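J.: sequence plus predicted model, see below.
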Amino acid sequence: MTKNLISSASLEQDNLIAGGIMPIVTDIVTLKSGAAYLRGSVLAVITATSLAVKVDSTKSDGSQVAYAILAEDTDATSVNTPAVVYMTGEFNAAKLIFGGTDTITIHKKALRALSLFAKTLQG
């Protein structure tokens, strides 16, 4: 009997990454419990707890300042959860996710200062 050593997989492109000139650097943050976070979420860090949440310019606890972009969907509904984030790179502005009613217009300059470049893709 022969053993099947070949498996198949699929790769689904989400177009979050928008270029290859700027190197991508990753790190780990701990996401605050109470939510499921999606890849592409722009994160901020709450000063008092050092926990990451989606950036929201209406807050005043540190979470109003962009810090990183979430690299993969992460479920933190029940417990604070470590997650991989992008610290630098080029990203599709249309795929970035913000907290509250925030948009790329509010955070683009701050992201640029962090070497997180939000690009508008054509076509």
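T.: Cool, the structure landed.

J.: CA atoms for contacts and neighbours, from now on please.
T.: Noted.

J.: tell me where the longest strand sits in this protein.
T.: Secondary structure of the chain read by DSSP state E shows that its longest strand is strand 81-92.

J.: list the helices and strands that one packs on?
T.: strand 25-31, strand 66-70, strand 74-76, strand 116-119 (3 or more C-alpha pairs under 8 Å, 6 or more residues apart in numbering; DSSP states H and E).

J.: for the last one, name the packing helices and strands.
T.: I take that to be strand 116-119. Contact here means 3+ C-alpha pairs under 8 Å, 6+ apart; on that basis strand 116-119 packs against strand 81-92, helix 104-113.

J.: comparison target, given below:
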Amino acid sequence: MHAQLKTEGSYQPTAILAGDAGDALVRKVVIPAGQILKEGAVLGIITATKKAVLSTAAATDGSQTPDQILAYDVDASAGDVEAMAYWTGTFNTPALTLGAGHTVDSVFQTLRGKGIYLA
């Protein structure tokens, strides 16, 4: 069974969600040390470590492919941090943080194929 934010603690979804929060599913990800990311960051997964970073178009480690959307601000400056990231749902595009080289148009189809819809 997958976690849902409405049943995981006291987190309250913000304006990032364009659809019903009950339709958005999340899963745990590990944000590697040195990352400070904002809610709505479009994440890619590093193939070798399975850790999630801000997806950038020029990456060559697997994280260049947008995969999930960070559910809340994360400060991993002092070490790896477990966080929650959306892997399905409908999201407001102005609330997203895109890495270098990505645009809404460049991530749209990839995210759509993963069950993430942009409005």
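T.: Arrived safely, thanks for sending. Since the structure is predicted, the reported quantities are computational estimates derived from the model, not experimental observations.

J.: so what number do they get for TM-score?
T.: The TM-score (TM-score structural alignment, normalised by the length of the second structure) is 0.84; 108 aligned residues with a C-alpha RMSD of 1.8 Å.

J.: which of the helices and strands packed on strand 116-119 of the first structure sits most buried?
T.: For those, the largest average neighbour count (mean count of other C-alpha atoms under 10 Å) is found in strand 81-92, namely a mean of 20.

J.: what does that strand contact?
T.: When contacts are defined by C-alpha atoms under 8 Å, 6 or more residues apart in numbering, strand 81-92 of the first structure is touched by residues 15-33, 67-72, 74-75, 114-121.

J.: thinking again about what came up before, Phe98 of the first structure: which of the helices and strands packed on strand 81-92 of the first structure is closest?
T.: Comparing those by their distance to Phe98 of the first structure (C-alpha to C-alpha), the top pick is strand 66-70, with 9.6 Å.

J.: can you report how many residues lie near Leu96 of the second structure?
T.: A count of nearby residues for Leu96 of the second structure, using other C-alpha atoms under 10 Å, gives 18.

J.: what's near enough to touch it?
T.: By C-alpha under 8 Å, 6+ apart, the contact set of Leu96 of the second structure is 16, 39-42.

J.: which of the contacts of strand 81-92 of the first structure are buried?
T.: Of the members of those, the ones counted as buried by neighbours, 16 or more other C-alpha atoms under 10 Å, are 16-19, 26, 29-33, 67-71, 74-75, 115-119.

J.: how big is the offset of the longest strand of the first structure relative to the second structure?
T.: Here strand 81-92 of the first structure, set against the second structure after superposition, deviates by a mean of 0.5 Å using mean C-alpha distance after the TM-score superposition for the first structure.

J.: how far off centre is that strand?
T.: Averaging C-alpha coordinates over strand 81-92 of the first structure and over its chain gives two centres that are 5 Å apart (C-alpha atoms, centre = their mean, to the nearest Å).

J.: same deal with stretch 62-79 of the first structure?
T.: On C-alpha atoms, centre = their mean, the centre of stretch 62-79 of the first structure falls 7 Å from that of its chain.

J.: just stretch 12-19 of the first structure next, same as before
T.: How far stretch 12-19 of the first structure lies from its chain's middle: 12 Å, per C-alpha atoms, centre = their mean.

J.: centre-most residue in the second structure?
T.: Of all residues in the second structure, the one closest to the mean position by C-alpha atoms, centre = their mean is Ile69, 1.7 Å from it.

J.: might one say that it is in contact with Val42?
T.: Yes: when contacts are counted by C-alpha atoms under 8 Å, Ile69 of the second structure is listed as touching Val42 (4.7 Å).

J.: re the thing from before, mapped onto the first structure, which of the contacts of Leu96 of the second structure hold?
T.: For the contacts of Leu96 of the second structure, the aligned pairs still in contact in the first structure (both residues aligned by TM-score structural alignment, their matches' C-alpha atoms under 8 Å) are 16, 40-42.
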